[in-house]
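**Student:** structural data only, the sequence is not supplied:
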C-alpha cells in the first residue's frame, strides 16, 4: 500500500465549478491555470471529480466512456497536460472512478438494449423479468438513493436496476467481463500518470443475486440510518472486498493509491475497507456527520482511531464534499451534523456568523488530527451554501426524482469566485452554469488573499503549521475534560471549546486560533498551542 497518502491533505476539484476558460462550465485548462493556487494552499494532491465523456445527467457520474474526456471539459491531451503540470508542482493527481454504474448511453448498455433477454450483453447489467401477471411490476421493491423506484422497464418487458438515476444502470460485478474492463480502465489512467483513484460508491458494487425485497433508505454519506431492519442486499456486502483486493495488485505495480467513498457510518465496517490489501484511505463520514458538541466529536474521534488501529490503517478526515450542504451553513443550523439535502429559501436559514465561527474551529480541529484529510474546493474560502437558488436553475437529479421534496446538491456546487470585480466573480467571462448568489464576490480569492485575517489565509496557515510540526503522522494523546477537547498532537496542544469557555493554559503560547483569544478561549473556538520554551 502507498505511504504518502497516510498523512496527505488532498484538495477536491469539482471541475464544472472550479474555473472556466470559456463558456459557463469549468474545464480542464481552467484547472491547469489554477494549479499554482492549489499548490500554494499547501496540499499534497488534488482529486478530480469526473471529467469523462458523459451525457451529464448526474454531473458526470453517468459515464459513457471511461477512457475519454467529455468535450465539455476539454480533451485527453488537456488531461495529460494537467497531470504533467501538477507533477511539476509536486502535486499528485487522483481521479474519480465510477464502477457501480455506467451511463445509459455507454456502448455496453446500448448493446444490451439491442440484445435479447439473457444475452451476454445484458448480463453485464442487472436485467430481470418483472413480477405480476405479465411482468408489469418491478423485480424488487428497492428504492433509488435519488428517490423513486430503483428499476426501469425497457420496451421488451424486462427491467434494469439503477440504484441512482434511471440514466445510471448498475453494472453486474458477478460478471468477469466487468472485472476485466475496470482493470483495463485502471491501467489506462495509471499509464497517464495519475497517482490513484477515489472510488465512487465503493460499498455498492455487489448485490445479493437472489434480489430479496428491501424497501428501506440508505442515505448519501450517512448510510443506513434506520435500526432494527434486515441487512441491505445491495450495500456493503462482504463480497465487495474481493474486488478491491484484486485492484490492489494493479495499483501496487504503479505505486498508486485509492480512497473509498463508502457510506458506512459504522466504524468497524468502514475499517474493513482499509485493511492492508485493500484501500489506502476511506472517508470518515462519521466525522462529517457528527453533531458539533464536545461529547459527539470526542467519541467520534476516539472511536474512529480505535477502529482504524484494529487494521493498522490511517483515518481519513473530511468535513465537506460535493454531496453535502457546505460546512459554514451546516454549522449555522440549529441541528448540526450532516445537515439536510440542500436548503430552500423557505427552510430555516443558517446563522452565517455562528456557522463561520464554528466552521473555522472545525477545520482547525480536523487539520490537527493525525491521518489524512480532504478539503472540497471553496472550503478554503469559507463559502456558504446557496440557499436561494431558483428551482428553474436546479440540475441535481435528486430534486427531480423526489418531486422537489429535497432541494438537492446544487447549492454546494456553485462556481467559485476568483476575482471580485470580474464577470461572474472571475469564474468565466461567459457565464456560470449555476447562478452565483448575491454577495459571492465578497468571498473572492483576490479579496481574501489581500486580507491577512481571511478564511483563505487562515487555512494556508493551518496547512503550513500542520506540515512544519508533522501533525499528519504524529502521536495523539487525549487529555480532554468536561465539555472541552484537549489533545496533544506531537508538539502541538489542540483545544476546542464548544458551548463553554476555557482558560488559556499557562506555559503555552498560541500558534494559531480559529477566533481571537486573550486569556480565555471562547466558545466555538479551536486553538493550536506550543510550549512557551519551544522556538
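**Tutor:** Yep, it's here. Bear in mind the structure is a predicted one, so any value in this text is a computation, not a measurement. Numbering: from 1, shown residues only.
**Student:** C-alpha from now on. contacts and neighbour counts both.
**Tutor:** Fine.
**Student:** show me what contacts the most centrally placed residue in the chain?
**Tutor:** For the chain, the residue nearest the mean C-alpha position is residue 321 (4.0 Å; C-alpha atoms, centre = their mean). Residue 321 makes contact with 12, 375-376 under the criterion C-alpha atoms under 8 Å, 6 or more residues apart in numbering.
**Student:** ok, now with 7 Å
**Tutor:** Residues near residue 321 by C-alpha atoms under 7 Å, 6 or more residues apart in numbering: residue 376.
**Student:** okay, pairing it with this:
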C-alpha cells in the first residue's frame, strides 16, 4: 500500500450553491455548552461567534443552533416562551445578527431550531389560555379537554409523556377548583399547540418569516411529526418511544398523521419565496420509508436518519439500513441525511463502547455499567469515517470531533433533564451528552468559561480531549475529522452513487466515485488491496485493515468487483 500526503490543504466552501444542502456537513451547536463569553457559566451567542474559526478549520458547510430563545429551561430551551427573540442569558438580537454575518463571511451557513409541537407554559398565549374559559378562542390554540370519570378526575385519554408519566396535566381555576386538562407529549411545562387552529399556523409562518428576513439559511424542525394529532385523540395503549412504526397497520394517533404534510408544504412555499436556497430539516423518529414522505419535492429538504443512528455495530445491520435509506429517499428525489450523535442521545463515542444495545436517552451514571472508552472511541472514529463517505448530507454534534465521550459520572444532584424527576429517578436522562466543551487542558472550565461554576460540571477527564491539545496532533480525532471533511469535499463523496464491493461478511466495502471505503467489524486484521493508495484511516493501517477500523483509499486494482 502507498500512502497519500499527510497534510491536505482545505477546499474553500462555495459562496453559492443551489443544492448545497444535498451534500452538506452540518455542525450542531447546543448553545449552553459550546462557549461562554461573559463568565456566567452558560454558553452564549458571542461565545459561539468567538469559536467560528474552529468550525471553519474543521470544514463544515453549515451550523445548526439548538434553541437560544427566551425559555424557563425546563427542557433545555425546547420550552420556548418567545419564538422571535433571544434569551438574555444567550445575548441579544444584535449578537445573533453578528454571529450570522460572521458565519456567512466564513462561508458557513446558519440553521436555527423551530419548535412547533409545543411551547413553554410561560408563553403569553398559554398563560392567556389558562386564564380563559373552556371553549374560548384562547384555549383553542392548545389541546384543552374535560377529564373522564364522573368528576373529570381522570385524564382525557391514556397517552403517556415521552418524559414518563401521563401526557395530561389538570388545571386549577382561580377559585382553587380543578378544571380542564391540557396535553403535553413532553414535560408539563411544554403544552402542545393545536395545529387544527388557523391562528397557530399563521403565527408560525410569521416566526419563519422573522428569521428568514434576518438571513438564516433554514430550520431544523423539532418533533415535526407530532404536530397533528388524530381526530378525537383516541386511546393508544402502546409505547411511543424510539422509531415510531404502525401497530396492526395503524400509526400512533400522536405521530405522523397525514395532516402534517399540508403544514410542511405551506412552509416550503414560504421558504422558496426567499432568495437563495433556505432549507427545512425534519426531526422525526420514523422508519426510512415513512421519513421519506416528509422529504418529497414540495415538503422538507432533509430528515434525520435515526434508524442509522440506532443501528448497532454490526455490518449486516448497517448495510441493510444504508440500502433501505438510500432507496427510500431516492424514490422521492431527496438525499439521505446521516447522523450518529446529537443533544438527545448518548454520544456514539460511548455508545459503541458497549457490546449490545443501549437506551439512547436514558443516560449513564455512577454505579451503572460503564462503556469501554478505548473501544468506544476506536469504533466511533471508524463509524464516522464510514458515515462521511456515504452519499447525502451529514450532521455532526459538537464535541464529537474531539472524540468526546458521554459524561458518565455526573452527580445525580446536578441533573437537569426533566425525565430524571418524572421517572422517579429511574432514568438519568440526556445531561451526559450536554456537558460544556473543553477548549483547553487547563483553566477553571477548560477554556469554556472563566468560571468553574458551569451550568453542568465538566469531568476532569475532559482535559485530555481539549481542542487545543488536538489541533496540531496528526493522530488526534480532531485531525481525523478535518482530513475526512476535506477529502469528502474534494472527492465529492456526498454526491454518490454508492457501489458495494465483494467482501467477507465481517467487512463492509463500497466505492463512491474513485474512493474505496472498507470497514472491518471483525476481530482479526484483513488484507487491503496491494495497489491501494491510502487517503485516510480511522486508526493506524499498514497493508492490513485492523479490527474496528475504516480506511479510504484509491487505486485501479482496488476498483475491481462490485455489486
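**Tutor:** Thanks, I have it. Owing to the predicted nature of the structure, the values given are computational and were not obtained by experimental measurement.
**Student:** if we can go back for a sec, what lines up with the residue nearest to the centre of the first structure in the second structure?
**Tutor:** In the second structure, the residue paired with residue 321 of the first structure is residue 342, using TM-score structural alignment.
**Student:** need the three-state assignment for its match.
**Tutor:** Counting by DSSP: H, G, I helix; E, B strand; the rest coil, the backbone at residue 342 of the second structure sits in coil.
**Student:** got it, and residue 219 of the second structure?
**Tutor:** From three-state DSSP, the assignment for residue 219 of the second structure is strand.
**Student:** ranges for the strands of the stretch 301-450 of the second structure?
**Tutor:** 302-303, 337-339, 393-397 (DSSP state E, counting those that start in this stretch).
**Student:** most packed of these?
**Tutor:** strand 302-303 (a mean of 28; mean count of other C-alpha atoms under 10 Å).
**Student:** so that strand aligns onto which residues of the first structure?
**Tutor:** With TM-score structural alignment as the criterion, strand 302-303 of the second structure aligns to 281-282.
**Student:** and stretch 199-206 of the second structure, by the same measure?
**Tutor:** So stretch 199-206 of the second structure is aligned with residues 177-184, judged by TM-score structural alignment.
**Student:** list the buried ones in the matching stretch?
**Tutor:** 178-179, 182 (16 or more other C-alpha atoms under 10 Å).
**Student:** could you pull out the strands for the stretch 51-200 of the first structure?
**Tutor:** With DSSP E, counting those that start in this stretch as the criterion, the stretch 51-200 of the first structure has strands spanning 52-53, 65-69, 92-97, 127-128, 151-153, 159-161, 196-199.
**Student:** now those strands as TSV including distance to residue 45 of the first structure and mean neighbour count?
**Tutor:** Formatted as TSV, these follow (distance: least, C-alpha to C-alpha, whole Å; neighbours: other C-alpha atoms under 10 Å):
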stretch	distance to residue 45 of the first structure	mean neighbour count
strand 52-53	20	25
strand 65-69	21	18
strand 92-97	4	22
strand 127-128	39	24
strand 151-153	38	22
strand 159-161	35	25
strand 196-199	10	23
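**Student:** any idea which of those strands gets closest to residue 174 of the first structure?
**Tutor:** Of all the strands of the stretch 51-200 of the first structure, the one in closest proximity to residue 174 of the first structure, counting by C-alpha to C-alpha, is strand 127-128 (12.9 Å).
**Student:** now do that closest one: which elements does it pack against?
**Tutor:** strand 159-161 (3 or more C-alpha pairs under 7 Å, 6 or more residues apart in numbering; DSSP states H and E).
**Student:** now do the contacts for the aligned partner of residue 549 of the second structure in the first structure.
**Tutor:** Aligned by TM-score structural alignment, residue 549 of the second structure pairs with residue 525 of the first structure. Each residue near residue 525 of the first structure by C-alpha under 7 Å, 6+ apart is listed here: 358, 361, 496-498, 514-515.
**Student:** tally of neighbours for the residue lying closest to residue 525 of the first structure once chain neighbours are set aside?
**Tutor:** Leaving aside its sequence neighbours, residue 525 of the first structure sits nearest to residue 361 (C-alpha to C-alpha, 6 or more residues apart in numbering; 4.9 Å). By other C-alpha atoms under 10 Å, 23 other residues sit near residue 361 of the first structure.
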